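J.: Next comes the sequence, and after it the predicted model I'd like to discuss.
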Amino acid sequence: MVELYIVRHGETDTNYTGKINGSATDLNLNETGKKQVKYLKEHLNIDDYDEVYASPLKRAQETADILNEGKHEIKTDSRLREINYGAWDGLLADDVQAKYPQCFDENNYLSANYSDFSEGAETYKSVLERLQSFIDDMSKKGDEKILVVCHGFVTRSFVQLVTEAPNIEDILEPINAGVTKIKISNSGRTYLGYYNRLENL
């Protein structure tokens, strides 16, 4: 059975200031983000893992570097990149919500219809398709523990795929440096082990 330990990157300045933080916003971790990841590292033994995969974005790469401690090759996979919010990427979420309230749910997350309004935006369906491709590839690994460093919306999308939740709005965003565990059986069936932990991994 394959075990995926999916880590959301540490905090960036766009997280802190409440900006829409997609793949077109490519920042390093801020000091808080570095501290969050270092705290996680205290509860994670990198020697327990067979492989490390990461999104190509700077915040995920830096998170992976801190956790990996130079032990494994970090394999960059573009399927793990954050959703591209198009023209809204990098804008203050409050400003966008004031203009397009119909594109936000009651938790102030963007709804799937947002891509009808933001030019150049990636659809939620597109994210699910590339992540399913990633899961399919990981299912062929045999008995491995794999660390996967990515993003908030991507983590929610992984959980939606595994649980078959009809609406991603039912899944709250994980905290920065939170870990989600997914198991893939030899038959290819997926299971959610836990969601959004910092300890007891």
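T.: Looks like it arrived, so ask away.
J.: For the rest of this, base every contact and every neighbour count on C-alpha atoms.
T.: Noted.
J.: what ranges do the helices span in the chain?
T.: Taking DSSP state H to define them, one finds helices in the chain at 13-17, 31-41, 58-68, 93-99, 124-138, 152-163.
J.: To residue 2, which of those lies closest?
T.: helix 124-138 (7.3 Å; C-alpha to C-alpha).
J.: Against which helices or strands is the closest one packed?
T.: If you count contacts as 3 or more C-alpha pairs under 8 Å, 6 or more residues apart in numbering; DSSP states H and E, helix 124-138 packs onto helix 152-163.
J.: same thing but at 7 Å, please
T.: Based on contacts counted as 3 or more C-alpha pairs under 7 Å, 6 or more residues apart in numbering; DSSP states H and E, there is no element that helix 124-138 packs against.
J.: what does it rub up against?
T.: For helix 124-138, the surrounding residues in contact (C-alpha atoms under 7 Å, 6 or more residues apart in numbering) are 79, 83, 112, 157, 158.
J.: Second structure for comparison follows:
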Amino acid sequence: MSNEQSQMPKIKTVYLIRHGETDFNRQGIVQGSGVDSELNELGHAQAEAFFQKYHHINFDKVYTSALQRTHQSVKKFLEKGLPWEQHEGLNEISWGVREGRVPNDVDNEYYKILIDSWINGKVDMPSEGGESPLDVITRQKPVIDLIVSRPEEETILVAMHGRAIRIILTLLLERELQEMDTFEHANLCLYKLTYDYEKGKFFVELENDLSHLDDLIVE
């Protein structure tokens, strides 16, 4: 083993967050990858609260999806001049033709049947005009492989989306894809993970952590 290899870090720390609240979140409207919504006032306040809690962390890079609600959620970190990459592979799942509208009773029943199908193992079933969980994890995997291939980035911040986080966590933690709904999430929640290079595995330190929002006043 060369000196360079022996000096490589054995652990990578990943701060994985969901974006802050949007008006679509508040109204119960399905966004998906086809709706490039902005954070609302509360969402920006959540992003600020997260920054205040974690601005002291020396992140080597910030990774986001290609959608602006993730960009806005890490804006203060980017303004510090941190290296940043955005990847469409980290985008939210495409919910297809029902994205971007207030769901009616028929839509709600459709989503229930679809998600129940996924829980029962039919993870290759796409939404109408959209993606399946299997489609999403297939596009996520190259991004994760890229991140893991960069051991020099010892600590990174990744901003994503609710369903996409549920899906990617099954990949990182070697769980069955149909178990994705066991992972809870909320706007601007934090999953803190470590990747052990010797064991070749990810481990969870924090799950759906919202402690950074404790002092946030919600009107």
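T.: Good, I have the coordinates. No experiment lies behind these values; they were computed from the predicted model shown.
J.: still on that earlier bit, please name whichever of the helices of structure 1 is nearest to residue 48 of structure 1.
T.: It is, among those and with distance given as C-alpha to C-alpha, helix 58-68, at 10.9 Å.
J.: Run the angle between the closest one and helix 31-41 for me.
T.: 40 degrees (axes from the mean of the first three to the mean of the last three C-alpha atoms, to 10 degrees).
J.: After superposing, tell me the mean distance of helix 58-68 of structure 1 to structure 2.
T.: Here the mean offset of helix 58-68 of structure 1 against structure 2 after fitting is 1.6 Å, by mean C-alpha distance after the TM-score superposition for structure 1.
J.: Any buried residues in that helix, and which?
T.: Within helix 58-68 of structure 1, the residues that count as buried by 16 or more other C-alpha atoms under 10 Å are 58, 59, 60, 61, 62, 63, 64, 65, 67, 68.
J.: Please enumerate the strands of structure 2.
T.: Ranges of strands within structure 2 are 11-18, 61-64, 84-86, 155-160, 190-196, 201-209, based on DSSP state E.
J.: Which of the ones you listed sits closest to residue 5 of structure 2?
T.: Nearest of the strands of structure 2 (C-alpha to C-alpha): strand 11-18, 13.5 Å.
J.: What is the closest one packed up against?
T.: If contacts are counted by 3+ C-alpha pairs under 7 Å, 6+ apart, strand 11-18 of structure 2 sits against strand 155-160, strand 190-196.
J.: Which residue numbers in structure 1 does the shortest one align to?
T.: Counting by TM-score structural alignment, strand 155-160 of structure 2 pairs with residues 145-150 of structure 1.
J.: Make a markdown table out of the strands of structure 2 and add mean neighbour count and distance to residue 41 of structure 2.
T.: Listed next are the strands of structure 2 as a markdown table, based on neighbours: other C-alpha atoms under 10 Å; distance: least, C-alpha to C-alpha, whole Å:
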| stretch | mean neighbour count | distance to residue 41 of structure 2 |
| --- | --- | --- |
| strand 11-18 | 23 | 16 |
| strand 61-64 | 22 | 20 |
| strand 84-86 | 15 | 23 |
| strand 155-160 | 22 | 18 |
| strand 190-196 | 19 | 20 |
| strand 201-209 | 15 | 21 |
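J.: Between those strands, which one is closest to residue 176 of structure 2.
T.: With C-alpha to C-alpha as the criterion, residue 176 of structure 2 lies closest to strand 201-209 of the strands of structure 2, at 14.8 Å.
J.: What residue in structure 1 is paired with residue 5 of structure 2?
T.: Going residue by residue (TM-score structural alignment), residue 5 of structure 2 aligns to a gap.
J.: make that residue 41 of structure 2, sorry
T.: Under TM-score structural alignment, residue 41 of structure 2 pairs with residue 31 in structure 1.
J.: circling back to that earlier point, have a look at how far, on average, the match of strand 155-160 of structure 2 is from structure 2.
T.: Looks like 0.6 Å for stretch 145-150 of structure 1 (mean C-alpha distance after the TM-score superposition for structure 1).
J.: Just give me the residue right at the centre of structure 2.
T.: Centroid-nearest residue in structure 2, with C-alpha atoms, centre = their mean: residue 160, separated by 2.8 Å.
J.: Spit out the contact partners of it.
T.: Contact partners of residue 160 of structure 2, counting by C-alpha under 7 Å, 6+ apart, are 17, 18, 19, 64, 65, 70, 90, 91.
J.: Go again with 10 Å.
T.: By C-alpha atoms under 10 Å, 6 or more residues apart in numbering, residue 160 of structure 2 lies in contact with 16-20, 63-67, 69-71, 73, 90-92, 168, 188.
J.: before we move on, back to that, look at the match of residue 41 of structure 2 and say how many residues are nearby.
T.: 12 (other C-alpha atoms under 10 Å).
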